[in-house]
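Participant: Dropping a prediction and its sequence here:
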Amino acid sequence: MDGDSALVLDRRTGPHGEVALRRQGHLLQIIANGCFLMDTSDGRSERLLVDAARDALPGAGGHSLLLGGLGVGFSLAHAAADPAWRSVTVVEREAAIIDWHRAGPLAEVSATALADPRTEILHTDLLTHLRTADRSYDALCLDIDNGPDWTVTEDNDGLYTPQGLALCRARLAPSGVLAVWSARPSPDFEGTLRNSGFQGVRTHEIPVARGVPDVVHLAIRAG
C-alpha cells in the first residue's frame, strides 16, 4: 500500500454519528463525523496530560484517575505504566473505539494497559458518568474533543460550560485535579474554570511541528 494513501479499516454509525479507523502508512487514525480526531504519530501531549495531573496532586502516589476518552490509547497506556495511579478508569462512549482496542489494531498501543488489573473501561457518556457515579477521583483528564472551543459533536459543548465543569468538580476529591487537552490555547476557558470554583488554573504548552501549540489546561478543586 502507498504510504500516502489511507485505508479504512472499519467504519461504524452510532448515536453520535460516524466513527472510522484508518491506516495511513504506519499510522492509525480515528475520524469522527469526517473530522480528524487523533492518530498514533506522537503521544507527547497525551502523556503530558496525565503527568501534569499527577504532578499537581499532593502526595507521591495511590491516586485514582478518570480518563475522559480512550482515543488511540496513549493516555491509558502511559497512566497504566505509572505506579502512582492505584486505579485508572476510562469512559468511552463509542463502542467501536473500545472494540478496536480490545480486539483490533489499536491493541498494539493498549494491550498491556488493558491487561492491568488497575484498568477499567466503561462504555458510557462522560457527562452521564459524572452525574451518576457513586465515587470520586483524584484526577480527571479530558481528551474527548479537539478542545473546549472545538468539540467533536455539539452535545459535547455542555461539558465545558459552568454546569458541565460543576459536574467535573463534584466528581473530584478535595484537592483533585482537572486536566483538559486542547489543540489550541483558550483564554476564555481559563476564565470559565476560575468562575466555576477551580483554583490554580494554568496552561501548559506542548510545541508541535506546525501551527499553534497543543495545550493542557489545569485546574484544582479547593480542599
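Facilitator: Nice, thanks for sending it over. Numbers count the residues shown, from 1 in each chain.

Participant: Going by C-alpha atoms from here, please, whenever you check contacts or count neighbours.
Facilitator: OK.

Participant: Who are the contact partners of the most centrally placed residue in the chain?
Facilitator: Geometric centre of the chain, nearest residue: residue 143, 2.4 Å, by C-alpha atoms, centre = their mean. Contacts of residue 143 were listed using C-alpha atoms under 8 Å, 6 or more residues apart in numbering, and they are 46, 67-71, 180-182.

Participant: now with 10 Å?
Facilitator: Neighbour list for residue 143: 46, 49, 67-71, 75, 179-182, 216 [criterion: C-alpha atoms under 10 Å, 6 or more residues apart in numbering].

Participant: Most neighbours among the residues you listed, please name it.
Facilitator: Ranked by neighbour count (other C-alpha atoms under 10 Å), the contacts of residue 143 have residue 216 at the top, with 31 neighbours.

Participant: mind listing the strands for the chain?
Facilitator: When assigned using DSSP state E, the strands of the chain occupy the ranges 6-14, 17-24, 27-32, 35-39, 63-68, 85-92, 119-123, 137-142, 172-182, 198-206, 214-221.

Participant: and the comparison structure, right after this:
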Amino acid sequence: MTLDRREGPYGEVVLRRRGASPGVLEIIENGCFLMDTSDGRSERRLVDAALAALPAGLAAPEVLIGGLGVGFSLVRAAEEARWGRITVVEREPAVVEWHRAGPLAEISAAALADPRVRIVQADLVRHIRTTGERYAALCLDIDNGPGWTVTDDNGSLYSPSGLRACRERLLPGGVLAVWSAQPSAEFEKALRNAGFDGVTTEEISVARGVPDVVHLGVLAA
C-alpha cells in the first residue's frame, strides 16, 4: 500500500507499507528500491564496524551518517554512548518528514530527540565536497552500492575525486564505511588507491537473499 508519494528535488520518492499494519515500510526512489524495515542488521553493522575500527580510547568520536533511509543506522548510533555528535545528511525532504511526523517516527523518534543528533537536509555528495567539518567516521548508505547508484550524480562519490573528498572530511585515524548490496573488488582497489589503509569488506547475512556488505577504509593516524 502506498502511504505517500512525493516529487522531490531528485525525482519521485515513495513510502509503501507491505502487509497488514505495522507491516514492512519501504522507500522507493525513481522506481528503485532503496531499503525497508524488514531486517536492518547490515545498516546497524555499518555504524558498529566503523566504531570498532577507530583507535582505541578515542573520546566522543563524531560520525556523519550519509542517508537517513528508514533510520536503522541513526538509531544504532544513538544507542551507543561512545559516539559524540551524530550528523545525518539526507537530501530528500519527504524522508525527513516521514521520520519527524510520519510512519517512520515509530523507528527513529527517540534517536531524533537525542541532543547529539542533528539532521542536515542536503545532497551528501555536495556536502562532502563543500563542508569544512571533519569527522572520526563517515558511514555512507545512499545507494545500493558503488556500482549501483540511485542517481547518476551519486557515482562521483566513489570516484577518485570523491574518495579524496571523503579523506579530507576525516580526522587522522578516521574511518570510511560504505554500505553495499554486493562486494566490489574494484571499489576495494579504489579505496587503496585513494590512500586508505586497512581496507576490508565485511559480509553481513540478512534474512533476504545474498549477504549485504560493508566496505571499510582507515586513514593512518
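Facilitator: Received it, and whenever you're ready, just let me know what you need. Because the structure is a prediction, the values reported are computed rather than measured.

Participant: Fetch the TM-score of the aligned pair.
Facilitator: Taking TM-score structural alignment, normalised by the length of structure 2 as the basis, the two superposed chains have a TM-score of 0.96; 217 aligned residues with a C-alpha RMSD of 1.0 Å.

Participant: Turn the strands of structure 1 into JSON lines, columns for distance to residue 162 of structure 1.
Facilitator: Formatted as JSON lines, these follow (distance: least, C-alpha to C-alpha, whole Å):
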{"stretch": "strand 6-14", "distance to residue 162 of structure 1": "28"}
{"stretch": "strand 17-24", "distance to residue 162 of structure 1": "26"}
{"stretch": "strand 27-32", "distance to residue 162 of structure 1": "26"}
{"stretch": "strand 35-39", "distance to residue 162 of structure 1": "25"}
{"stretch": "strand 63-68", "distance to residue 162 of structure 1": "18"}
{"stretch": "strand 85-92", "distance to residue 162 of structure 1": "21"}
{"stretch": "strand 119-123", "distance to residue 162 of structure 1": "25"}
{"stretch": "strand 137-142", "distance to residue 162 of structure 1": "16"}
{"stretch": "strand 172-182", "distance to residue 162 of structure 1": "14"}
{"stretch": "strand 198-206", "distance to residue 162 of structure 1": "11"}
{"stretch": "strand 214-221", "distance to residue 162 of structure 1": "14"}
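
Participant: quick one: what's aligned to residue 100 of structure 2 in structure 1?
Facilitator: Here residue 100 of structure 2 is matched to residue 102 in structure 1, going by TM-score structural alignment.

Participant: what does the longest helix anywhere in structure 2 correspond to over in structure 1?
Facilitator: Across structure 2, the longest stretch assigned as helix under DSSP state H is helix 41-53. Using TM-score structural alignment, helix 41-53 of structure 2 lines up with residues 44-56 of structure 1.

Participant: and what of stretch 82-91 of structure 2?
Facilitator: Using TM-score structural alignment, stretch 82-91 of structure 2 pairs with 84-93 in structure 1.

Participant: Give the buried residues for that stretch.
Facilitator: Neighbour-count burial for stretch 84-93 of structure 1 flags 84-93 (criterion: 16 or more other C-alpha atoms under 10 Å).

Participant: now do stretch 145-159 of structure 1
Facilitator: Here stretch 145-159 of structure 1 shows 145-149, 151-152, 156-157, 159 as buried, counting by 16+ other C-alpha under 10 Å.
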